[in-house]
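> coords please:
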Amino acid sequence: MEQTFTWKQKNKLFMGIVLPILITQVGLYLMNFVDTVMSGRAGANDLAGVAIGSSLWVPVYTGLSGILVSITPIIAQYIGAKQNKKVPFAVMQGVYLSIVLSLFIFIVGAFTVDLVLQKMNLETEVRTIAKDYLIGLSYGIIPLFVYSVLRSFIDALGHTRVSMVITLLSLPINIVFNYLLIFGKAGFPRLGGAGAGYATAITYWIIVGIAILIILTKVPFVEYKVFRHFYSISLSNWGSILKLGLPIGFAIFFETSIFSAVTLLMSSFSTITIAAHQVAINFGSLLYMIPLSISMALTIVVGFEVGAKRNPDARQYTKLGIGYALLMAIVSAAIIYFFQEPIAKIYSTNPDVIELTSQFLIYAIFFQLSDAIAAPIQGALRGYKDVNITFIMTLISYWVIGLPLGYVLANYTELAAFGYWIGLIAGLAAGAITLTWRLLIVQRKSSAVNETL
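Just a heads-up that it's a prediction; the model follows:
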């Protein structure tokens, strides 16, 4: 990371950070994408089972990993303020905390998964596949959460290309093990959709191993001497991480869990409807990697500039990020509109699933504009370490406005399953509007504080 003085310099630095993040996010997401696509090739029940399993896992993972995302602005501000000696201690405390969170999730999941699945109106085979998928995935929880911390450290230094390389190296392995375990090739058992969970867990162990090796051997990471000294657990430092991370984690949880909640509510519809809904959500989420990556890049650059007390530069980066997100939203909407059926055919060969998916994808177009505004603003606010109000706004937008509206439309109008999607669109729009208002307030306050120093 370095100080910039012109729009051209900022654009070059920002794109140098955001493009590797985008490739990394797409690569990580492709693991879920591959799970869904390859499970769909195994059968509609496998696709539905993995859809239900993912709907239970994704909000838990994203919410708790969101807590660990707080490591990024913490380290970015340390570096901006030239307090590099504090970095390795913060990273190690994050690693310790990630392991504790992993064990907590593992234990809670062991006692609750059966209860949750049994309360859902699912076919027996779909329920079994969902459970087995989650069991396989659980073996990768610890390495996944540890990697979240290590990646935050790597990205906060501005070396987002390293995270990109790690992901690109591991993705082919995920595909290979999916092929072997889902379809029972080369002497491996045929596990169907459940095999995707085990394949992804194996990949998570490979990712964290590569990250640790790079941090221990490559410049500039080796200069911070992470893993060279195992500090004692600092509950006060955990408190600092959690104070910043919990609102981030809850905000991400409420944002992602609403999609999972809709999928679970759709268990009252047919297996074909569940499968088609999941396909549309899966592809829409793939496109969401663009504004999400811009959001993550903004957390880094805004955190760096705020740490150095350069608020005008922080505002310029925010405008740059939102501008790029809006441009890409238009492109994403066009892709969905013109290629509905070909997109659906990537996931399934079932004509009923393809037809219904094409209809759901039309609604996904309207997600793009709201995401292009809300996601980058959330990233900028995290760079300012402003997270509490964002959490409240997210809760209200998605769970007070979006989900109830969707439930009413789905159950009391002829819209049926499409009613949930209209509710999601309304919730996302409300979030975009309120977050914009919050960003303007935070920017004014930050500038006023610096002027008085």
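> Please make it C-alpha for all contacts and neighbour counts, starting now.
Will do.
> Which stretches in the stretch 201-350 of the chain count as helices?
Along the stretch 201-350 of the chain, the stretches classed as helices by DSSP state H, counting those that start in this stretch are 235-265, 271-307, 311-338, 340-347.
> out of the ones you listed, deepest packed?
Most buried of these, by mean neighbour count (mean count of other CA atoms under 10 Å): helix 271-307, with a mean of 26.
> contacting residues for the residue lying closest to Asp313 once chain neighbours are set aside?
Nearest residue to Asp313, sequence neighbours excluded (CA to CA, 6 or more residues apart in numbering): Glu305, at 6.5 Å. Counting by CA atoms under 8 Å, 6 or more residues apart in numbering, Glu305 touches 77, 80, 311, 313-314.
> and the host helix or strand of Val100, which residues are buried?
Per DSSP states H and E, Val100 falls inside helix 87-118. Neighbour-count burial for helix 87-118, counted by 16 or more other CA atoms under 10 Å, picks out 87-99, 101-102, 105-106, 109, 113, 117.
> just stretch 203-222 next, same as before
The neighbour-count check on stretch 203-222 (16+ other CA under 10 Å) flags 203-208, 210-211, 214-216, 221 as buried.
> can you redo those residues as a markdown table with distance to Ser138?
Converted to a markdown table, the buried residues of stretch 203-222 look like this (distance: CA to CA, whole Å):
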| residue | distance to Ser138 |
| --- | --- |
| Thr203 | 12 |
| Tyr204 | 11 |
| Trp205 | 12 |
| Ile206 | 15 |
| Ile207 | 16 |
| Val208 | 15 |
| Ile210 | 20 |
| Ala211 | 20 |
| Ile214 | 25 |
| Ile215 | 25 |
| Leu216 | 27 |
| Phe221 | 29 |
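> Helix, strand or coil: sort out the most centrally placed residue in the chain for me.
In the chain, the centroid-proximal residue (CA atoms, centre = their mean) is Thr62; its distance is 5.5 Å. Per DSSP: H, G, I helix; E, B strand; the rest coil, the local secondary structure of Thr62 is helix.
> Could you double-check that Ala364 lies in contact with Gln278?
No. Contact criterion CA atoms under 8 Å: Ala364 and Gln278 do not qualify, at 11.8 Å.
> Mutual contacts of those two, please.
Counting by CA under 8 Å, 6+ apart, no residue touches both Ala364 and Gln278.
> how many neighbours does Gln77 have?
By the measure other CA atoms under 10 Å, the count of residues near Gln77 is 26.
> no no, Leu47
32.
> Distance of it relative to Val108?
To Val108, Leu47 is 25 Å away according to CA to CA, to the nearest Å.
> run this one through as well so I can compare:
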Amino acid sequence: MQKTFSMVWLEARALLRLALPLAAAQLVMCLAGLVDTLMAGHYSAADLAAVAVGFTVWIPINVFLVGLLMCMTAFVAHLVGAGQFSKIPDLIHQGFRLSLLFGVPGLVLVYLSPLLLTYTGLNPETREIATAYLYAVAWGMPGVALNQLLRGYLEGQAYSRPVMVIQLLSLVLNIPFNYVMIYGKLGLPALGGIGCGYATALIMWLAPLFMLIYIMLNPQLQQTSPLRRLAPLHRDTLYSLFKVGTPVGCMLLFRS
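Okay, the predicted model is just below:
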């Protein structure tokens, strides 16, 4: 039987309701770098160059961490479809271990990445700013992994709209945080482009914190809430997440 126009329209609306929040959340990640670059550019040309170069250094590691844990959405959705809600907290706890396993080395890699700046031909002033900027951003890498883990938890249960709102809120907050740290407001020293790094790291941790608060306050998530005693290590589950997530992370890394 052929579908009527109304049926096609309802299906399209359902897809858009799921797809638009996901697309918006991805767009926010790209816009954050643009905001940092624009605001640093108003401070000085050296800070603009330093933030632009620094962003291109850390974003591949960020993208890899996002891709690594992107599979959490599918794993959670599979358990929801099978009615195995009680297994979701255990899955998230294994994902938490995976996020630490790669998030902490991500921090180390970004912290060591200024060694590459000696080959970029930057003048000493710009290289010094870019180095300090990367040192600041590095502390947010574990937060990136945790953010993607909790995104998968919520999106896998069709809570994509709260994720979108939280990501948009993070982008909006990044602007005043940048302003305060770049220009030295509220009693803080003026850090220029380096302040963008601290603001970015702060936002990387605030986004997952907001999601944790949402999980705590949403009674419909109590059955699947991961906010309970940490489940024992399940190597098979952890390996499954690693086996699926690593190729995705590597693919996005090579494309970034």
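> before we move on, back to that, can you say which of the helices of the stretch 201-350 of structure 1 is nearest to Ala429 of structure 1?
Closest of the helices of the stretch 201-350 of structure 1 to Ala429 of structure 1 is helix 235-265, at 12.3 Å (criterion: CA to CA).
> other SSEs contacting the closest one?
helix 44-68, helix 87-118, helix 271-307, helix 388-395, helix 417-452 (3 or more CA pairs under 8 Å, 6 or more residues apart in numbering; DSSP states H and E).
> Apart from its neighbours in sequence, what residue is nearest Leu97 of structure 1?
Once flanking residues are discounted, Leu97 of structure 1 sits nearest to Trp238: 7.0 Å by CA to CA, 6+ apart.
> Check whether the one you found really touches Val91, as I assumed.
No. Contact criterion CA under 8 Å: Trp238 of structure 1 and Val91 do not qualify, at 10.9 Å.
> related to what we said a few turns ago, now the helices and strands packed on helix 235-265 of structure 1 as CSV including distance to Ile248 of structure 1?
Formatted as CSV, those follow (distance: least, CA to CA, whole Å):
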stretch, distance to Ile248 of structure 1
helix 44-68, 6
helix 87-118, 15
helix 271-307, 12
helix 388-395, 7
helix 417-452, 14
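> so which of the ones you listed comes closest to Gly158 of structure 1?
Proximity to Gly158 of structure 1, assessed across those by CA to CA, is greatest for helix 271-307 (7.4 Å).
> What range does that closest one cover in structure 2?
Residues of structure 2 offer no counterpart to helix 271-307 of structure 1, counting by TM-score structural alignment.
> just stretch 121-141 of structure 1 next, same as before
Here stretch 121-141 of structure 1 aligns to structure 2 at residues 121-141, judged by TM-score structural alignment.
> Residues in contact with that stretch: which ones?
Counting by CA under 8 Å, 6+ apart, 46-47, 49-51, 53-54, 58, 62, 103-104, 106-111, 113-114, 117-118, 193-198, 200-205 sit against stretch 121-141 of structure 2.
> Could I get the buried residue list for it?
Those would be 122, 126-141, for stretch 121-141 of structure 2 by 16+ other CA under 10 Å.
> mind checking which helix or strand the closest residue to Ala49 of structure 2 other than its chain neighbours is in?
Spatial nearest neighbour of Ala49 of structure 2, chain neighbours left out: Thr126 (6.8 Å); criterion: CA to CA, 6+ apart. Using DSSP H and E, Thr126 of structure 2 maps to helix 124-138.
> Next secondary structure after that helix?
helix 141-155.
> superposed on structure 1, where does that following helix end up, distance-wise?
By mean CA distance after the TM-score superposition for structure 1, the fitted helix 141-155 of structure 2 averages 1.1 Å away from its aligned residues in structure 1.
> Could you check how far that helix is from the centre of its chain?
On the basis of CA atoms, centre = their mean, to the nearest Å, helix 141-155 of structure 2 sits 6 Å off its chain's mean C-alpha point.
> neighbouring contacts of the next helix or strand after that helix?
Of the helices and strands lying after helix 141-155 of structure 2 in sequence (DSSP H and E), the nearest is helix 160-183. Here helix 160-183 of structure 2 makes contact (CA under 8 Å, 6+ apart) with 18, 21-22, 24-25, 28, 31-32, 35-36, 39-40, 43, 151, 154-155, 185-186, 188-196, 198-200, 203, 206-207, 210-211.
> Pull out the buried residues from these.
By 16+ other CA under 10 Å, these give 18, 21-22, 24-25, 28, 32, 35-36, 39-40, 43, 151, 154-155, 190-196, 198-200, 203, 206-207, 210-211 as buried.
> and stretch 165-172 of structure 1, how far from structure 2 on average?
Comparison of stretch 165-172 of structure 1 with structure 2 after fitting gives an average deviation of 2.5 Å (mean CA distance after the TM-score superposition for structure 1).
> What are the buried residues along that stretch?
Across stretch 165-172 of structure 1, burial judged by 16+ other CA under 10 Å covers 165-168, 170-171.
> out of the residues you listed, who's nearest Thr6 of structure 1?
Val165 (29.3 Å).
> Residues contacting stretch 109-117 of structure 1, please?
With contact meaning CA under 8 Å, 6+ apart, stretch 109-117 of structure 1 is reached by 127, 131.
> again, only using 7 Å
Stretch 109-117 of structure 1 has contacts (CA atoms under 7 Å, 6 or more residues apart in numbering) with Arg127.
> if we can go back for a sec, any chance of the contacts of Glu305 of structure 1 in CSV with distance to Thr256 of structure 1 as columns?
Below are the contacts of Glu305 of structure 1 laid out as CSV (distance: CA to CA, whole Å):
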residue, distance to Thr256 of structure 1
Gln77, 27
Gly80, 31
Asn311, 31
Asp313, 31
Ala314, 27
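> and which of the buried residues of stretch 165-172 of structure 1 is nearest Ala417 of structure 1?
Leu171 (33.5 Å).
> Pull up the aligned stretch in structure 2 for stretch 343-357 of structure 1.
Counting by TM-score structural alignment, stretch 343-357 of structure 1 pairs with no residue of structure 2.
> Span of that stretch from start to end?
For stretch 343-357 of structure 1, the first-to-last residue distance is 9 Å (CA to CA).
> if we look at that stretch, which residues are touching it?
37, 40-41, 272, 275-277, 279-280, 341, 358.
> which two in those are spaced the farthest apart?
Across the contacts of stretch 343-357 of structure 1, the longest distance by CA to CA is 18.0 Å; it joins Arg41 and Ser358.
> Between those two, tell me which one has more neighbours.
Counted by other CA under 10 Å, Arg41 of structure 1 and Ser358 do not tie: Ser358 has more neighbours, with 23 against 19.
> Distance from the one helix or strand that one maps to to the middle of the chain?
According to DSSP H and E, Ser358 of structure 1 maps onto helix 351-364. In this view, helix 351-364 of structure 1 has its centroid 24 Å away from the chain centroid, taken as CA atoms, centre = their mean.
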